[in-house]
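Trainee: Okay, here's the prediction I keep looking at, along with the sequence it came from:
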Amino acid sequence: MMKFNIKPLDRSLQPAVREKIDNLTKPKGSLGRLEELAEKIALILHTLSPILKHPHNVLFAADHGILEEGVSVSPKEVTWQQLSHFSKGGAGINFLCEQHGFKLVLVDAGVDYDIPKGHGIIDMKVRKGTRNFLHEPAMTKEELELCIERGASVVKEIHRTTGCNIISFGEMGSGNTSPSAVWMHLFTGIELEKCIGAGAGLDTPGIRHKYEVLSKAVANYSGGEDPESKIAWFGGYEMAMAMGAMMQAAELGMIILVDGFIMTSVILAATQFYPQILDYAIFGHQGDESGHKRMLDAMGARAILHLDLRLGEGSGAVCAYPIVESAVRMINRMDSFQSVNVTKYF
């Protein structure tokens, strides 16, 4: 599989960062999570005066063979219809990107539809949807490798042409909470039933059916014990592409804003190869999908927001951006006690 040079954070600057934050005109620790975020951002960008540059949200779309088993209320055609909708500017992620200054990049990773050219959608289609992992691997290892390479190439080009240093990732793929739940189960050891939720809106019998299908799929697994085999067997093209994109972003020293349940499962999968990728991750929100908090807890992660979102698309990550921006403004704009001759009052 494609290799990445993801280095653990250089923490040599940490004492100076903490000293700067602690000497701003406020009681020590009084700005809470903003102080934690400012420290992490300063370490990722390795500077006492971090600047966020040209934020992007890359949305990967693909279809899933497991949808044949009735594990989602969303029909398959919704994937290409929504991807087309994104390109026209009227969806949820569009207004959020517009509001917070994100450039939205759309990528067809494996949609089961011939997307017409001229809509601003990058064609990186590997295949028209994955295979049904109840019966066979969703993708081959060669397809997984291709996804990783293509996802990485998208980030590399964004970084090269714009200087972007903070990036989020979204997804569109009917049924993709199913592969996400299986990845969560396999890579955390949490019981599968606790990893499965309503997705786009399943009722209680629907959730039970989803559990039964995924349980059988896991029981049918006959691949290797290595993470690459498990990711290929149960994954989605958009998920694998996002994984390659995240790993490339970490190699380039970019801040990764992680979205909801599906993108959290993607970075969880990436930690199977590069645990240090979490050094570059800021988790935007804790979603409403059952299991998301458990997965965050398993990685020792804490999200900025909890707004009961379950839209996907990168919406939670982009929604959290103003908080990240506030942390950066704090470390750059607040006066120190020394600079304004205020006595420390803590």
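Mentor: Cool, the structure landed.
Trainee: all contacts plus neighbour counts: C-alpha atoms, from now on.
Mentor: OK.
Trainee: From Leu309, how far out is Ala269?
Mentor: Distance of Ala269 to Leu309, computed by C-alpha to C-alpha, to the nearest Å: 22 Å.
Trainee: Looking at the two, which is more packed in?
Mentor: Ala269 (26 against 16; other C-alpha atoms under 10 Å).
Trainee: Which of the three states applies to that one?
Mentor: helix (DSSP: H, G, I helix; E, B strand; the rest coil).
Trainee: List the residues that contact it.
Mentor: The contact partners of Ala269, by C-alpha atoms under 8 Å, 6 or more residues apart in numbering, come to Trp183, Phe187, Pro227, Ile231, Met243.
Trainee: mind running it again at 6 Å?
Mentor: Ala269 makes contact with no residue under the criterion C-alpha atoms under 6 Å, 6 or more residues apart in numbering.
Trainee: Distance of it relative to Ser87?
Mentor: 29 Å.
Trainee: now Ile256
Mentor: 23 Å.
Trainee: which one of the two has more residues nearby?
Mentor: Ile256 (27 against 17).
Trainee: Please identify the helix or strand for Gln82.
Mentor: Assigned by DSSP states H and E, Gln82 belongs to helix 77-88.
Trainee: C-terminal to that helix, what's the next element?
Mentor: helix 92-100.
Trainee: What sits closest to Glu156 if chain neighbours are left out?
Mentor: Careful, residue 156 is Lys and not Glu. Gln248 (7.0 Å; C-alpha to C-alpha, 6 or more residues apart in numbering).
Trainee: Structure two is appended below for comparative analysis:
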Amino acid sequence: MTTPWWQQPVVPLDAGRLAQALAREAQLTKPAGSLGRLEQVAVTLASLQRRGAPSLERIWISVFAADHGIAVEGVSAFPQEVTGQMLANFAQGGAAISVLARHLGAPLELIDLGLAHEIAPLPGVRHLNIAAGTASFLHGAAMTAAQCDAALRVGQEAVQRAVEDGAELFIGGEMGIGNTSSACALSALLLDQPVSELVGLGTGLTALGLRHKSRIIERAVAHHRPHANDAFETLRRVGGLEVAALAGAYVAAAQNGLPVLVDGYISTAAALCAVRMNSDVRRWLLYSHRGAEPGHRFLLQELDAEPLLSLDLRLGEASGAALAVPLLQAACRLHNEMATFAEAAVSGSLV
């Protein structure tokens, strides 16, 4: 039996570069540990990038868009037409991630995996049309195995383009009405936790809407739990096309030696899928922020992740990850450009 591509080995960390980076941090003109997690991030990036001087000057952002059939069950405050409308807004440069990508000088790749409502082709958007969105996962699977595999490969191909462009960091984003419901169902199945602890307001539901959303997801999770026996099957049953693309991208990034900065709730659900599909992917994932959705913190705990920011974000699109990039860039510059005690002619070390 052929091993799936996502189970192929990932690039190992460079233990020599890790030791070198730790030694340099110990000699910089500051008290040991005084830059906190910025020191840890710089050292981690040095080992991931296999270089003495970590660098994050070339950032690649791919945003994956797709619709979710579960939206027809009334779990969102917005209609599915909004996915296509927001994709057009991305393409026109008016979305939050469009603004942040320009601010970072990063390319912004837009990928339409499949919308429920057909739209005219948009300039600069890759329209793939794997399906007209997913099916409702209330009583059946969201995707066929072939659709899920195709979506995973979309993420793999996005990473390949990033690598060919010389990217030093990959960021994935998402857009899809109903995708917090998908992330909640994924979290409930992968973490074996009650939906009531994970469900959130998503795009702005009322209290009544939240209760309805919770009941729908609880019914769906109960239906799929006996059959969700591995990460791929769980993803296929209650995931989304864009969530699968993110998971595929994370695996492919690790296989290509490209560090990843994970965005918010949806992206972290995809990250857990990726780690369950290939456990060695975990070491290649950095986490940008802790979002406002209740389920996000449980996912982060499971992944033993410490995000850089906590700003009560719930937008998605890769916006939180983009906001964290300057912190990572600063960590690299501090590591690379601060003087050592010897260079500054400072006696001893600061403790």
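Mentor: Received the coordinates, thanks. Keep in mind the model is a prediction, meaning the values are calculated, not measured.
Trainee: tm score of chain vs chain?
Mentor: Once superposed, the chains reach a TM-score of 0.96 (TM-score structural alignment, normalised by the length of the first structure), with 345 aligned residues with a C-alpha RMSD of 1.3 Å.
Trainee: quick revisit: can you tell me what the residue nearest to Lys156 of the first structure aligns to in the second structure?
Mentor: In the second structure, the residue paired with Gln248 of the first structure is Ala252, using TM-score structural alignment.
Trainee: Show me what the strand or helix carrying its match is packed up against.
Mentor: Ala252 of the second structure is located in helix 241-255, with elements delineated by DSSP H and E. Packing partners of helix 241-255 of the second structure (3 or more C-alpha pairs under 6 Å, 6 or more residues apart in numbering; DSSP states H and E): strand 59-66, helix 145-164, helix 265-277.
Trainee: what residues are up against Phe341 of the second structure?
Mentor: Contacts of Phe341 of the second structure by C-alpha under 6 Å, 6+ apart are Gln27, Thr29.
Trainee: What distance do you get for it to Gln27 of the second structure?
Mentor: Counting by C-alpha to C-alpha - Phe341 of the second structure and Gln27 of the second structure are separated by 6 Å.
Trainee: for Gln8 of the second structure, same thing?
Mentor: 38 Å.
Trainee: burial of Pro205 of the first structure, as a residue count?
Mentor: 9.
Trainee: That one: what secondary structure?
Mentor: helix.
Trainee: Trace it over to the second structure, please.
Mentor: That one, Pro205 of the first structure, aligns with Leu208 by TM-score structural alignment.
Trainee: How about Tyr274 of the first structure?
Mentor: Using TM-score structural alignment, Tyr274 of the first structure lines up with Asn278 in the second structure.
Trainee: what's the distance between its match and Leu100 of the second structure?
Mentor: For Asn278 of the second structure relative to Leu100 of the second structure (C-alpha to C-alpha), the value is 31 Å.
Trainee: Repeat that for Gly209 of the second structure.
Mentor: Gly209 of the second structure is 31 Å from Leu100 of the second structure, by C-alpha to C-alpha.
Trainee: same thing with Leu285 of the second structure?
Mentor: Leu285 of the second structure is 21 Å from Leu100 of the second structure, by C-alpha to C-alpha.
Trainee: which of those two has more neighbours?
Mentor: The neighbour comparison of Leu285 of the second structure against Leu100 (other C-alpha under 10 Å) goes to Leu285, with 22 against 19.
Trainee: Can you list the residue ranges for strands in the first structure?
Mentor: 56-62, 103-110, 121-123, 166-172, 255-258, 281-283 (DSSP state E).
Trainee: Comparing Gln8 and Gln27 of the second structure, which shows the higher neighbour count?
Mentor: Legend: neighbour count by other C-alpha under 10 Å for Gln8 of the second structure and Gln27, higher for Gln27 (19 against 12).
Trainee: List the contacts of the more buried one.
Mentor: Thr340, Phe341.
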